[in-house]
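Can you look at this prediction? I've put the sequence above it.
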Amino acid sequence: MDLANILKPEAVKVIADASSKKRLFQRLGEAAESAYGLDSEAALEALLERESLGPTGVGDGIALPHARLKDASEVRGVFFRLERPIDFDSVDRQPVDLVFALFAPENSGVDHLKALALISRTMRDAAVCGKLRANDDPTTLHTVLTAGQSQAA
């Protein structure tokens, strides 16, 4: 499994208008619909439901929201770099500016967990995060995320 198979280039964006967590989740759902054909409303509801179990802000300005969807046929990702960080109820109470959302089929089992672990490892790399924060071009952001980031399936 590697990020290039999870994350399409068109699912990587720099976002200026995410003023709240709910608005961010709406935008993530819209991007999942546009890039992968997933239902944006179902994605929004699933993200909100998962977030109600506990915040997915993992610290250092990073959030990893994730949800399982009926209409997802495989694990898919959406990455946003936020121009203005937002409050995310993160574990370190710092605002979030890097968001990697994961959408998985309801019955994805271990694939969902492997993908989440891969994304978590990638986003814990300070050099990767530095490059993500230093670039505004979605194509460059996609390249930074997918360059050499893989895990044996």
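Structure's in. What do you need? These numbers were taken from a predicted model, which means no experiment stands behind them. Numbers count the residues shown, from 1 in each chain.

okay, CA-based contacts and neighbour counts for the rest of this
Will do.

And the contacts of stretch 70-79?
When contacts are defined by Cα atoms under 8 Å, 6 or more residues apart in numbering, stretch 70-79 is touched by residues 6-8, 11-13, 28, 31-32, 36, 38-39, 98-106, 108, 111-112, 115.

Now it: buried residues?
For stretch 70-79, burial by neighbour count (16 or more other Cα atoms under 10 Å) applies to 72, 74-79.

Could you export these as TSV, including distance to residue 91?
Formatted as TSV, these follow (distance: Cα to Cα, whole Å):
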residue	distance to residue 91
72	29
74	29
75	25
76	25
77	22
78	22
79	20
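
Next up, the contacts around residue 12.
By Cα under 8 Å, 6+ apart, the contact set of residue 12 is 78-80, 138-139, 141-142.

any idea how far it is from residue 85?
Distance, residue 12 to residue 85, by Cα to Cα, to the nearest Å: 17 Å.

before we move on, what about residue 141?
Computed as Cα to Cα, the residue 141 to residue 85 distance reads 17 Å.

Take this one as well and set it beside the first:
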Amino acid sequence: MQLAEILRPDGVKVLASSPSKRRLFQDLAEMAGACWGLDPAKVNEALLEREGLGPTGVGQGIALPHARLHGLDRVRGLFLRLEKPLDFESVDRQPVDLVFCLLAPASAGVEHLKALALVSRTLRDPALCAKLRANSDPATLHTILTESGPRNLAA
């Protein structure tokens, strides 16, 4: 699996700010509707439900919100860079400015876990994150994510 398989150029955006995690999830849900044709209300509900199990802020300014949805045929991704970091209840208590959202089919097991591992491994690279934080063009951000990170995750 490669990030280019789950992240389309129109699934990458830069937001000046978001007032809350709840609003950020709504923004992601609207992106999922525009990019993948998903029902924004269902995406938002699924993200909020998953976040209720525990915060998806993994530290170092990175959040990996994710959810499983009925009607999805494969794992899909969305990426947001926030110009103003947002409190995300992260493990290190640092605000988040890089958000990679994964949406997986309700029945996805290993595929969902592989995608989470790939995104996590990609965003653990401090040099890559610095490049993401230094750019505001969505097309450039997409290129950085799909060409600079780990090419794939071994099965």
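Arrived safely. Model, not experiment: these values are computed from the prediction.

TM between them?
After superposition, the two chains reach a TM-score of 0.97 (TM-score structural alignment, normalised by the length of the first structure), with 153 aligned residues with a Cα RMSD of 0.9 Å.

what stretch of the first structure does the longest helix along the second structure fall on?
When the second structure is parsed with DSSP state H, its longest helix is helix 21-36. Aligned by TM-score structural alignment, helix 21-36 of the second structure corresponds to residues 21-36 of the first structure.

Which parts of the second structure are strands?
Assigned by DSSP state E, the strands in the second structure fall at 7-15, 57-59, 62-63, 66-69, 76-86, 96-105.

what about these, which gets the closest to residue 134 of the second structure?
Distance to residue 134 of the second structure, taken as Cα to Cα, is lowest for strand 76-86 among the strands of the second structure, at 10.1 Å.

quick one: that closest one to the first structure mean distance?
For strand 76-86 of the second structure, the mean deviation from the first structure after alignment is 0.4 Å (mean Cα distance after the TM-score superposition for the first structure).

Which part of the first structure matches that strand?
Using TM-score structural alignment, strand 76-86 of the second structure corresponds to residues 76-86 of the first structure.

wait, what's in contact with the residue positioned nearest the centre of the second structure?
The centroid of the second structure falls nearest to residue 100 when counting by Cα atoms, centre = their mean (1.6 Å). Applying Cα under 8 Å, 6+ apart, one finds that residue 100 of the second structure lies in contact with 62-65, 77-80, 119.

Can you pick out the most distant pair from those?
62 and 77 (14.8 Å).

ok, and the closest non-adjacent residue to the residue nearest to the centre of the second structure?
Ranked by Cα to Cα, 6 or more residues apart in numbering and with sequence neighbours excluded, the top spatial neighbour of residue 100 of the second structure is residue 79, at 4.5 Å.

Return the distance of that neighbour relative to residue 29 of the second structure.
As judged by Cα to Cα, residue 79 of the second structure and residue 29 of the second structure stand 12 Å apart.

do residue 117 of the second structure as well
Note on residue 117 of the second structure: its distance to residue 29 of the second structure, by Cα to Cα, is 22 Å.

Apart from its neighbours in sequence, what residue is nearest residue 46 of the second structure?
Nearest residue to residue 46 of the second structure, sequence neighbours excluded (Cα to Cα, 6+ apart): residue 67, at 5.6 Å.

Can you give me the neighbour number for the counterpart of the one you found in the first structure?
Superposed on the first structure with TM-score structural alignment, residue 67 of the second structure falls opposite residue 67. By the criterion of other Cα atoms under 10 Å, residue 67 of the first structure has 21 neighbours.

Residue 67 of the first structure touches residue 108, doesn't it?
No. Using Cα atoms under 8 Å, residue 67 of the first structure is not in contact with residue 108; the gap is 10.9 Å.

residues contacting residue 9 of the second structure?
Residue 9 of the second structure makes contact with 138-139, 142, according to Cα under 8 Å, 6+ apart.

Kindly provide the distance from the counterpart of it in the first structure to residue 2 of the first structure.
Alignment note: residue 9 of the second structure maps to residue 9 in the first structure; criterion TM-score structural alignment. Taking Cα to Cα as the measure, residue 9 of the first structure falls 14 Å from residue 2 of the first structure.
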